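In: build me a structure from this.
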Amino acid sequence: MKRKAHLFGIRHHGPGSAALLKGALDALNPACVLIEGSPEGDALIRHAALPGMKPPLAMLFYAADEAANAVFAPFAEFSPEWVAMQWALSHDRPVRFIDWPAAVSLALTRITGEETLAAVEKNQPEVPDVDEDDLAESPDMTAVETPPVDLDPLDMLAAAAGYGDGETFWNGLIEQHGGGQSPLEIFAAIETAMTETRQHQAGAGGISEARWLREERREAFMRGHIREALKQHEGEVAVVVGAWHIGGLRAETTIAEDRAIIKDLRKIKVEATWAPWSDGRLSYASGYGAGVISPGWYRHLWSLYSSHRHEGPEAFAAIWQARTAALLREEGFDASTASAIEAARLALGLASMRGLGVPGLAEMQDAALSSLCHGDHVKLAMIERKLYIGDRIGEIDEAVPQMPLAKDFELWCRKTRLKPEEAAGEVKLDLRSEAGLLKSTFLHRLNLIGIHWGRLTDAEAGRGTYREIWRLAWSPDMTVGLAEALVWGLTIEQAAAAATIDRGRKANGIAPLSDLVRGALVADLPEAAGVCIDLLQSAAVHNNDITDLMNAVAPLVRIVRYGTARKLPELELQALVRALSAEVNAGIRIGSRQLNDDATSQRVSAMRAYDEALGLFGDAALLEEWRRQLALMVDDEQAVAPVVGFSLRRLHDLGLWDEAQIAAAFSRQILGEMPDRAGSFIEAFLSGAAEVLIQDQTLLFLIDEWLCGLDETLFINNLPLLRRAFAGFDTVGRKRILERIAGGKKQRPVAADAVKHNPAFERALPLLKQILGMDA
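Out: Here you go, the predicted model:
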């Protein structure tokens, strides 16, 4: 009789499947264990037994010449594949992966990408295929190839068994009954059911030809490995695969037939390493095709199955509800121990009513909602991330060889005491402290190589410029970023410097160069900063785009302000700011004529940033010339209206023109002008604050008079501009403006000028004007 391997059909990341598999391996005691997965991971298996390997973890496979072309194979502690590896290593049995190589799947990804790009260039729509194999999705996350199918095999089985959907069916029969069963009998039943269902699915046209070909090729590789193992080992051979594949692996094919179907597949060179993974990326909500709804719940189930104490469903329910109560208390809600006990009892009661031996996730949720949250879904939603998804990120043992950048990243994490966490968190850094400056340098360098673990939300908070506020959120995908950055160097510092210089040489325009200069300096990369400064100076000489020049000044001024916290080439930077600002001041008025709408919008935005930066820079001559240009632009009939509106607003805010001058200029811009130009002027003038109109009734009633003079068509045409202008006003500001208009014009009280004769106010006035950036 022909020998056959024992096929164990599992669900990836299923704790019940993992518990059954462990029992089956103990009963079978195989001589060899084969696992669905890319064979390039064989060399990594031995590391799984190291004490420092703490799931969730993933094997990372990436193209040697293009690290962005990568795929992960994730494992949780409750993943059957992980349990199979641990069993084989602990029993000193050979174990290896048998799926098609990552070299093939990544080559196909590259081909698909090239075909899609070619189609786009020809204006032909090319939709990449999608593989949606819920039950038997390989743990690798290869680029997908076939469109979604309508007939899910689990849904078909669920319908036959009287369940509402395949998820509920599989959880009820397998995942929540992972202990106390005869494992070999259960796996035999799974094999029979899934083989029949697969045949029915194929006969009913429930799978596309492209996907069928893909799965046939994968299974041809698997059958080849199984034949080889049966020849090499006299004892039993255990094969751990997604349950859907069992029917294909049992198919009677010849060696020649299997070789024929895979002989023309393209391969590329692939590197493999271990990488930390996370609960969030194990969840189905992350987009992972083989993901589970609740990694946190599955981990709790696994604790029941893997515990040697066998505490039973009572303790199982109590521990979960106690954790629910603790998380609710962390969020500030009342959740007593008595309520947690009541929730556990209710969950057990619901499970009994529904014919379950152990409460499922639905029973636990219903019980918590009733007893701990008193029917308030919001409370449960507040802890959903921590409780149901989980916030664990895996750890790699120090003995495991890693990519140089990944190793350097870990050294930096230990040095800065920053721990990767998937849940977003805020970190406030004081750059005057060595620890704060070190963390800031690390995070800035990571940003330069495209790893945005931290995003700077506020570099100006607190006192002066000594403080940074970062928003941190780690994603396992950033491991691919570390692999990609290897082309720049073997350490974070080397890679960040080389990447900055390369981007500087390829930069188009001086604003990006200015940002790179700032990025290099705050990341403590003086050589890269020097190269970018030279490139910026060279580009500025040949640049006549005023908007581009203004956009370059603002980040440079912010750099200079960091001079007290970091070692910077202040003299060179100050000279560069003065040179750029002189060019801006000389060309701003002529350059603000005949601009289209997009250019105008960009110009006003750049003027706002430039004006603020120049005030911070503190060069009196540059500031005086800039304000003179603002006045000239107000009287320039050819300047575009939004530029005029912004210029007049700044003259008003700085107190450089008196009320009569402002009112006269405002009147000239709206009365008798074309409505479109007048509306654009008003929009730019009013942008940002209602106080201008609340405090200055002359301007308020000039606008009122202009609006009242528009006919219906012109009013409708200007309405969008007015809506945008008033959009920034808060409710209180709008209400006060309406009250002012309803009250009509009023004479200014004579006492209003009395403050000018207040000696205390006069003594404080110079300091107040200095703080506000106004001329003394």
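In: please make it C-alpha for all contacts and neighbour counts, starting now.
Out: OK.
In: after the helix ranked longest in the chain, next one along is what?
Out: Scanning the chain for the longest helix, with DSSP state H as the assignment, gives helix 209-232. As assigned by DSSP states H and E, the chain's next helix or strand after helix 209-232 is strand 237-242.
In: what about the nearest residue to residue 458 once chain neighbours are set aside, how many neighbours?
Out: The spatial neighbour of residue 458 that comes closest, neighbours along the chain excluded (Cα to Cα, 6 or more residues apart in numbering), is residue 469 at 5.1 Å. Other residues lying near residue 469 total 20 when counted by other Cα atoms under 10 Å.
In: quick one more, to check against the first:
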Amino acid sequence: MAGLLPGLPGGLLSRVEVYGIRHHGPGSARALRGALEEFKPDAVLIEGPPEADPIVELAGDPGMVPPVALLAYSPAPRDGDRRAAFWPFAEFSPEWQAIRYGLGAGVPVRFCDLPAAHQLVPLPDGEPPDGEPAAEGVRADPLGRLAEAAGYDDAERWWDDVVEHRGAGPSPFPAIADAMAELRARLAEEPAAPREEQREAHMRRTLRRTLKEGHERVAVVCGAWHVPALRAEVPAAHDDRTLRGLPKTKVAMTWVPWTHGRLAGRSGYGAGVRSPGWYHHLFTARDRPVERWLTAAARVLRDEDLHVSSAHVIEAVRLAEALAALRGRPLAGLDEVTEATRAVLCEGADLPVELIQKRLVVGERLGAVPERTPMVPLQRDLQAEQRRLRLKPSALGRELDLDLRKPTDLERSRLLHRLRLLDVEWGAPAGTGRSKGTFRETWTLAWRPEFDVELIEAGAWGTTVRGAATARARAVAEDAAALSDLTSVAERCLLADLGDALPAVMRALADRAAVDTDVAHLMAAMPALVRALRYGDVRGTSTGPLRTVVDGLVVRVCVGLPPAITGLDDDAAREFLAHVDAVHGALSLLGDEGRLERWRRTLEGVLARPDALHGLIEGRLTRLLLDAGRLHDVPARMARAVSAGTPPDRAAAWIEGFLSGGALLLLHDEPLLRLVDAWIAGLPAGSFTDVLPLLRRTFGAYPAAERRAIGDRLRRRTAPGTASPPPPEEEIDDERAAPAAAAALQILGWRT
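Out: Below you'll find the predicted structure:
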């Protein structure tokens, strides 16, 4: 648009060009760069938060590598809720190209959207703040409507064909502006959202201010939907009324690394694209993009030892181009190259296509920001620790094996555990996070952009990772609602080597354990403490106070268990069964014979009064003492438990508790196996139906190989290790057996 802008003093002639783009569109980015080089503006305005104006020059630093994002956050929200928003930029984002052009040309670059101070305030109707750039389609999905008018059922495919896949030619921006103007005219009767009106009013206000400063050639880069609003003759007084009295909050602004995965539509970002890796390729591959793409796909497959030849690539290129010609597309798009990849390079297999989807189509690229980017001290300390320990952040998940006997690996483990205390889950322990009885840990590391927000929030606890984690551990210990929460904090303090926090945590733990009379709480707290005590020596940390607490817990659990474990209903028995197993496993892991002997004597005393025990508990205690070599009359006990005078549901519960430790006992103890077999075979029809769910739950937990071995042992009816032949098979009436066999197979999950 050229001429007078409404609201400016008469006689001030300026030229303003408004470029309507699609956020993260490579064709838009390429066309915009060419248009700017031709227009040569003396000021560039970009849709984005004005608070970023003081740090926009960082985009020209060699250390700034996209994808990156502007991050706006509330340093100290009054209500405690997280307030943060991102404005991401990839290399193929038109806004990024506009920023780089302006900085390279030495002209002012400013952001003109509604300030983040307003956008981070929730809207009155409860709608969340929309601090991210809005997708085209703010009202009634305009791209979808234009695509439908053009005969497309996919708005993204239409936009790709008319803009992103265009070659050299005239600028697309006048046609885009005309199309949006026509569409907005047709939608004029539909009310606009208040936030949309506020954003567009602020864009016009910023444009007026820029022209008043004397700039005569101003380029405005914004979402295509907003172009008609910026070209409309709206009085300045109207915009002032729209923006008057808007609520705002205090915000800070910085740059953070971003990833291609977070640009994808599945990340939840409103203006995301489904295929950032493909768009990056379209922008960077100036010639023969289809050939280069399929060559890269072949390279990915070869790296996985899949045979792909040059002939495969040639045929895939031909197929992709043929599909594009049949569909009337100017260039083979992602759909065409994917179909060609599946048919030729992958020979119809879907798994290699999924690999290419992850490695190329999305492409987990992690950006970088320069050292002088504004950061809170905690972020800088973490960066220093990452460099010192040679732990480079990566968007792609990778396995990290640590040997805790090596000083560097031990320090890495402590850093990752400290970050987890701060709720920064950069590293996730694989499995339990420790290999029992060894000095090894395995982690999965994957950096996400949200961690920067979490680090900023965690900065309230301290300026270093160690100091912040120490303060956070103390606070968690003070606010812990349950004894098990305190034991978890104590364990994490040992793993993170937070010696300064451990005394406060141990005092709180000892005080809580001394007054807690619930045996279930004490039993739930013990495993974490025992793990911490067991592995404390591996890490070279002091565990003296912890050992005292564990000793006290063992005594109190052994004293309180007999009355607490009697007279339980089904649900309570199942809960206590888990506690008994956890405590037994923890004390066995600890390897202290004195504590373990006291625990076993307690179990023997409880088992001496079987009438007061739930069948599940009695069966499990019997199994634990059998495994410890403390019982020698188990066949007799089982015979009594499953005798005809015992209710079937109690007998089934006893069997479930007894066999919950695994199937190996039945495989190696023929008398016990025959007892169970005889009991099941002798159940009346109604009782069998009642106990069947319990039996399925017990035997269904065994691995398939163990279930097959039990079935084979029962079929052969011979003890392991003997050479006696199986008894002769009885005559079976197949016709009479067929319904029963079909029912049994259906119960086992087989199709008949």
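In: what would you report as the TM-score here?
Out: For these two chains in superposition, a TM-score of 0.89 is obtained (TM-score structural alignment, normalised by the length of structure 2); 708 aligned residues with a Cα RMSD of 2.6 Å.
In: ok so, going back, shouldn't the residue nearest to residue 458 of structure 1 be within a strand?
Out: Yes. Assessed with DSSP: H, G, I helix; E, B strand; the rest coil, residue 469 of structure 1 lies in a strand.
In: between the longest helix of structure 1 and strand 237-242, how many degrees?
Out: Counting by axes from the mean of the first three to the mean of the last three Cα atoms, to 10 degrees, helix 209-232 of structure 1 points 160 degrees away from the direction of strand 237-242.
In: need the contact partners of helix 209-232 of structure 1.
Out: Under the contact criterion Cα atoms under 8 Å, 6 or more residues apart in numbering, helix 209-232 of structure 1 has outside partners 3-5, 32, 34, 36, 98-100, 131, 145-147, 237, 239, 245, 248-249, 255, 258-259, 261-262.
In: I'd say residue 110 of structure 1 and residue 69 touch.
Out: Yes. Using Cα atoms under 8 Å, residue 110 of structure 1 makes contact with residue 69 at a distance of 7.4 Å.
In: mind listing the strands in the stretch 151-300 of structure 1 by residue range?
Out: Per DSSP state E, counting those that start in this stretch, the stretch 151-300 of structure 1 carries strands over the ranges 237-242, 270-276.
In: want to throw those into a markdown table with distance to residue 625 of structure 1 and mean neighbour count?
Out: Below are those laid out as a markdown table (distance: least, Cα to Cα, whole Å; neighbours: other Cα atoms under 10 Å):
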| stretch | distance to residue 625 of structure 1 | mean neighbour count |
| --- | --- | --- |
| strand 237-242 | 73 | 24 |
| strand 270-276 | 56 | 22 |
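In: make a markdown table out of those strands and add distance to residue 151 of structure 1.
Out: A markdown table is the format used below for the strands of the stretch 151-300 of structure 1 (distance: least, Cα to Cα, whole Å):
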| stretch | distance to residue 151 of structure 1 |
| --- | --- |
| strand 237-242 | 17 |
| strand 270-276 | 34 |
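In: would you map the helices across the stretch 551-700 of structure 1?
Out: Assigned by DSSP state H, counting those that start in this stretch, the helices in the stretch 551-700 of structure 1 fall at 570-587, 597-617, 620-634, 641-654, 659-670, 675-686, 691-695, 697-708.
In: contacts for the third one?
Out: In this structure, residues lying in contact with helix 620-634 of structure 1 by Cα under 8 Å, 6+ apart are 578, 581-582, 585, 588-589, 614-615, 639, 643-645, 647-648, 650-651, 665.
In: mean deviation (superposed) between it and structure 2, please.
Out: Compared with structure 2 after the fit, helix 620-634 of structure 1 shows a mean deviation of 1.8 Å (mean Cα distance after the TM-score superposition for structure 1).
In: so that helix matches what in structure 2?
Out: Mapped onto structure 2 using TM-score structural alignment, helix 620-634 of structure 1 covers residues 593-607.
In: burial measure for whatever residue of structure 1 lines up with residue 292 of structure 2, as a count.
Out: Using TM-score structural alignment, the partner of residue 292 of structure 2 in structure 1 is residue 319. Residue 319 of structure 1: 16 surrounding residues under other Cα under 10 Å.
In: packing partners of the strand or helix carrying residue 319 of structure 1?
Out: Assigned by DSSP H and E, residue 319 of structure 1 falls within helix 312-330. Counting contacts by 3 or more Cα pairs under 8 Å, 6 or more residues apart in numbering; DSSP states H and E, helix 312-330 of structure 1 packs against helix 295-306, helix 337-353, helix 361-371, helix 377-382.
In: to residue 763 of structure 1, which of those helices lies closest?
Out: For those, the distance to residue 763 of structure 1 is smallest for helix 377-382, at 53.2 Å, taking Cα to Cα.
In: quick one: that closest one to structure 2 mean distance?
Out: Averaged out, helix 377-382 of structure 1 is 1.8 Å away (mean Cα distance after the TM-score superposition for structure 1).
In: next SSE downstream of that helix?
Out: As assigned by DSSP H and E, the chain's next helix or strand after helix 377-382 of structure 1 is helix 384.
In: surely residue 96 of structure 1 is in a strand?
Out: Yes. Applying three-state DSSP, one finds residue 96 of structure 1 inside a strand.
In: residue contacts, it?
Out: Applying Cα under 8 Å, 6+ apart, the residues near residue 96 of structure 1 are 33-35, 39, 42, 45.
In: those: which two are farthest apart?
Out: 33 and 39 (13.2 Å).
In: what about these two, which has more around it?
Out: Neighbour count, other Cα under 10 Å: between residue 33 of structure 1 and residue 39, residue 33 has more, with 26 against 18.
In: doesn't the more buried one lie inside a helix?
Out: No. Residue 33 of structure 1 is assigned strand when assessed by three-state DSSP, not a helix.
In: surely it and residue 88 touch.
Out: Yes. In terms of Cα under 8 Å, residue 33 of structure 1 counts as a neighbour of residue 88; the distance is 6.7 Å.
In: any common contacting residues for the two?
Out: Common neighbours of residue 33 of structure 1 and residue 88 (Cα under 8 Å, 6+ apart) are 94-95.
In: contacts for stretch 574-592 of structure 1?
Out: Here stretch 574-592 of structure 1 has contacts from 537, 540, 546, 549-550, 553, 556-557, 560, 603, 622, 625-626, 629, 632-633, 639-640, 643, using Cα under 8 Å, 6+ apart.
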